[in-house]
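Peer 1: sharing a model that was predicted from the sequence below.
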Amino acid sequence: MIFSNVRERVKSEWLLVAFATLSIVLAIVDPRPLADYQRWLQLSTLAGLLGLLIAIQGIRDSGLVQRLAAVLLARAHSLRVVGVLLICLTAVLSMVLTNDVSLFLIVPLTLAIGRISNLPVLRVVVLEALAVNAGSTLTPIGNPQNLLLWQYVRVPFLHFVAVMLPVFLTMFALVLLVTWFWLPKGRVEMKPEHLDGHPVSVSQAALSLVALALMVVMMDHGHAVLSAALLIVPFALFDWRLLARIDWMLLLTFAAIFLGLGHFANLSWVQAALDHIDLSKPLNLYVSGILGSQLISNVPATVLLMEHAPDAMALAVAVNVGGFGGAIGSLANLIALRLANQPGGMKVLHQVSVPFLLVCAPLVYVVWRYVG
């Protein structure tokens, strides 16, 4: 019985097990100073993620998400219309709140809608993952790789937006196309027996929304650890049950991913391989950014290629496209699947996202190089 439970746990947390194993193996065969591991762990990112989890759990517990779901369904009668509204809202939020924060807001809303209607939740969540990758491409604050490159190249905000606009429009048009043809066109069917009848806790909803806003602002100013501490201490004292409901395994999974991929990207043979690639050629840089994202995710790929690439904006295009395809291409994909917690989520994501990348990559390259 014990071994069966362990086996099921390992199966459900296979991503954590895989990257924890990679981290341990690399630490044995290629030991590094403690400072390297501390840098790869990205404590500020993990602290920011924890703060977001706390704030969003408070919003869920307040009943606000359930109320918003009912309001939205009352005004939209087509499944396609509901899907398009959610996809558009996801993309817009990702431009200003970052892709991860957008998912923490939208996926719980999608799940709430799915509980009271016939909305195909998994399909919509997969589309939302595509939408945040597309929407966050537009602005320098939309995702971590854009923020990193924006600070590195130091171009004006509007210049960054102007360069990325044709790329975003191409991506988002494809997302809307997939949304329209993949979602069923039938009417929304409500499930009254699943409607959550308890009232919204206005005070808890307000406090949680304020906590979310403060968390985003503090993260933007580099104080994620302090902000997370300011959230977790009062909850630990007065509402520890909320903390118990947080997905702590998600935090461990991201810690393992950061350690494993950070170490891998700094292996000597990986660095040596980069020296043999002429990244001054746009196509070489474009393909390298996409392939690097598929192997080690787009943020580590950005860090890996940034100092080797003569054109930082071209690299931004490449790694944003690289967020599609495999789930590891963008950490937003993993967050969406984890928040949704739907059976077969990884399989469905790849069935859509991999063909999407194969179509999107050449199309974006043509638009970026010859049209935009």
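Peer 2: Happy to help now that I have it. On a predicted model such as this, the values are computed, not experimentally measured, just so you know. Residues are numbered from 1 along each chain as shown.
Peer 1: please count neighbours and contacts with C-alpha atoms only from this point.
Peer 2: Will do.
Peer 1: just give the number of residues close to Ala272.
Peer 2: 10 (other Cα atoms under 10 Å).
Peer 1: er, Ile106 I mean
Peer 2: Residues within reach of Ile106, counting by other Cα under 10 Å, total 21.
Peer 1: and the next helix or strand past the helix or strand hosting it?
Peer 2: With elements taken from DSSP states H and E, the one containing Ile106 is helix 99-116. Toward the C-terminal end, the helix or strand that comes next after helix 99-116 (DSSP H and E) is helix 121-135.
Peer 1: which strands or helices does that next one pack on?
Peer 2: Packed against helix 121-135 by the contact rule (3 or more Cα pairs under 8 Å, 6 or more residues apart in numbering; DSSP states H and E) you find helix 79-97, helix 99-116, helix 157-182, helix 331-340, helix 345-366.
Peer 1: Leu41 is nearest to which of these?
Peer 2: Nearest of those to Leu41, taken as Cα to Cα: helix 331-340 at 14.4 Å.
Peer 1: ok, which of the helices and strands packed on helix 121-135 comes nearest Gln66?
Peer 2: Of the helices and strands packed on helix 121-135, nearest to Gln66 by Cα to Cα is helix 99-116, at 5.5 Å.
Peer 1: ok, now which ones touch the residue most central in space within the chain?
Peer 2: Nearest to the mean C-alpha position of the chain, by Cα atoms, centre = their mean, lies Ala332 at 1.4 Å. The contact partners of Ala332, by Cα atoms under 8 Å, 6 or more residues apart in numbering, come to 99-100, 103, 129, 132-133.
Peer 1: same list (those) but as a markdown table, adding neighbour count and distance to Leu363.
Peer 2: Below are the contacts of Ala332 laid out as a markdown table (neighbours: other Cα atoms under 10 Å; distance: Cα to Cα, whole Å):
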| residue | neighbour count | distance to Leu363 |
| --- | --- | --- |
| Asn99 | 32 | 23 |
| Asp100 | 25 | 26 |
| Leu103 | 29 | 26 |
| Ala129 | 32 | 20 |
| Val132 | 32 | 19 |
| Asn133 | 34 | 16 |
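Peer 1: want to compare, so here's the second one:
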Amino acid sequence: MNIKAFVKKEIVFCVSVFLAVASSLITCPTARMMLSFCDWRVIVLLFSLMLVIQAFKSENVLDNAAVWILRLCPSVRSLYFSFTFLVFFSSMAVTNDVALLTFVPLSILVCKMADIPSVMLVILETVAANLGSCVTPMGNPQNLFLYSFYSIPVVDFFKTTLVIAIPSFILLFVSVILITAGEKNKPFFFSKNDFSFHPVRRVRTSVYSVVMLVILLSVFRIIDYRIGFIFTLISILLCNRHLLKKVDYCLLMTFCAFFVFTKNCTSVPGLSSTISSVLKSPGVVFGVSIAASQVISNVPAALLLSNFTEETHALLLGVNAGGLGTLIASLASVISYKLYNSENPNTSGIYLLKFTVVNIIFMILLIPLCLLFVNR
């Protein structure tokens, strides 16, 4: 892969490295200081989650679950419901980008088999992934970071994220009803093939399930994250060491680069106090986090703004609601667009238009509810 192709593929990583290097030239931190800037608990947990997700993908666990559900679909409407809420709930555990990488290609293939357009289904899946993932600490990178950075109590975390989750579930339900109004009884035909696990795969899947449980216990601080990391690494090395090659190391390094950049910003005289003075009220923090997410995406927005405010719940809601809106507001949205465009290049413009309209509508409907919560 040449440099131009790499930059195009990993634009966020390249921008984060540039910002880290540029800011370091101004503040001149030592190597030891730069290492201390990184929140290693977040990095280790994110690495462990990505590793176990790759493990499940290697055993086709999610694919088999999706196919099993599809066998139960008698109509287009049931197909929409199945995929939309399969993505919504799975993203809470396996992150929004993995849920889309798993189910979007399958849904596009199924739509081709059934001779129905896939554009609205993919858009709903993308919205469902971004909204479903906001519920749990491990659902997306910004949640994992904020949960760790602010040491948010578990109950408080879920009280906050459910402000988005419950209305989102209702909005998605209504959206499916409206979108499939003219096709609710149109039959959907799917091959009744049998899918089963090889005995060795059953054993590995069982091991990965235990690993996932240990990681979740680490996320919720029930066991030390370092113990969880060692257990995860040993288990993967014993079961399938090749999975280590499939981890998105650019994402991990992106986090490290943004940690360095944001810490450098806080050490610039006057800058930290100026930004902090602006981000005093919950409403302002919520609004700025949504606006920043539209431009630099919600993960960098969370990393940057967390250094200047203690309005935890406003920031948490803001960067999650901010995942809606523009295509780059959430990196998961870019993933689904690329997947759709690779199969339907002639309709990519239609996809972008409909995607933007749907996302803006969802964001407009959710913002008042979030503001009521942060300003209470």
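Peer 2: Sure, I can see it. Since the structure is predicted, the reported quantities are computational estimates derived from the model, not experimental observations.
Peer 1: how alike are these chains, TM-score-wise?
Peer 2: For this chain pair, the superposition-based TM-score is 0.72 by TM-score structural alignment, normalised by the length of the first structure; 356 aligned residues with a Cα RMSD of 4.4 Å.
Peer 1: any idea which of the helices and strands packed on helix 121-135 of the first structure gets closest to Leu53 of the first structure?
Peer 2: When these are compared by Cα to Cα, helix 99-116 sits nearest Leu53 of the first structure, at 7.7 Å.
Peer 1: so the closest one versus helix 331-340, what angle?
Peer 2: Interaxial angle, helix 99-116 of the first structure versus helix 331-340 (axes from the mean of the first three to the mean of the last three Cα atoms, to 10 degrees): 30 degrees.
Peer 1: who are the packing partners of helix 99-116 of the first structure?
Peer 2: helix 43-62, helix 64-75, helix 79-97, helix 121-135, helix 331-340.
Peer 1: that one to helix 121-135, inter-axis angle?
Peer 2: Going by the same axes, to 10 degrees, helix 99-116 of the first structure makes 160 degrees with helix 121-135.
Peer 1: quick one: helix 99-116 of the first structure to helix 64-75, angle?
Peer 2: Using the same axes, to 10 degrees, the direction of helix 99-116 of the first structure lies 60 degrees away from that of helix 64-75.
Peer 1: which of the helices and strands packed on helix 121-135 of the first structure sits most buried?
Peer 2: helix 99-116 (a mean of 24; mean count of other Cα atoms under 10 Å).
Peer 1: can you list contacts of it?
Peer 2: Identification of contacts with helix 99-116 of the first structure by Cα under 8 Å, 6+ apart yields 52-53, 56, 60, 65-66, 68-70, 73, 86, 90, 93-94, 119-121, 124-125, 128-129, 132-133, 135-136, 142-143, 190-195, 332, 335-336, 339-340.
Peer 1: if we use 7 Å, what do you get?
Peer 2: Contact partners of helix 99-116 of the first structure, identified using Cα atoms under 7 Å, 6 or more residues apart in numbering, comprise 56, 65-66, 69, 90, 93-94, 119-121, 125, 132-133, 136, 142-143, 190-192, 194-195, 332, 336, 339-340.
Peer 1: swap in stretch 239-246 of the first structure?
Peer 2: The set of residues that contact stretch 239-246 of the first structure without belonging to it, under Cα under 7 Å, 6+ apart, is 53-54, 57, 235-236.
Peer 1: wait, which of those residues is closest to Phe264 of the first structure?
Peer 2: Distance to Phe264 of the first structure across the contacts of stretch 239-246 of the first structure (Cα to Cα) is lowest for Leu53, with 27.9 Å.
Peer 1: now do the same for that closest one: its match in the second structure.
Peer 2: By TM-score structural alignment, Leu53 of the first structure lines up with Met50 in the second structure.
Peer 1: measure the residue nearest to its match when sequence neighbours are not counted to Gly139 of the second structure for me?
Peer 2: The spatially closest residue to Met50 of the second structure, leaving aside those adjacent along the chain, is Val247, at 6.1 Å (Cα to Cα, 6 or more residues apart in numbering). Counting by Cα to Cα, to the nearest Å, the separation of Val247 of the second structure from Gly139 of the second structure is 17 Å.
Peer 1: also Thr326 of the second structure?
Peer 2: Shown here: Thr326 of the second structure relative to Gly139 of the second structure, a distance of 20 Å by Cα to Cα.
Peer 1: who's more crowded, the two?
Peer 2: Each of Thr326 of the second structure and Gly139 has its neighbours counted (other Cα under 10 Å); Gly139 has more, 27 against 20.
Peer 1: mean shift of the strand or helix carrying Met219 of the first structure relative to the second structure?
Peer 2: Applying DSSP H and E as the criterion places Met219 of the first structure in helix 202-220. Compared with the second structure after fitting, helix 202-220 of the first structure deviates on average by 2.2 Å (mean Cα distance after the TM-score superposition for the first structure).
Peer 1: which ones are touching Asn264 of the second structure?
Peer 2: Remark: with contacts taken as Cα under 7 Å, 6+ apart, Asn264 of the second structure is in contact with 23-24, 27.
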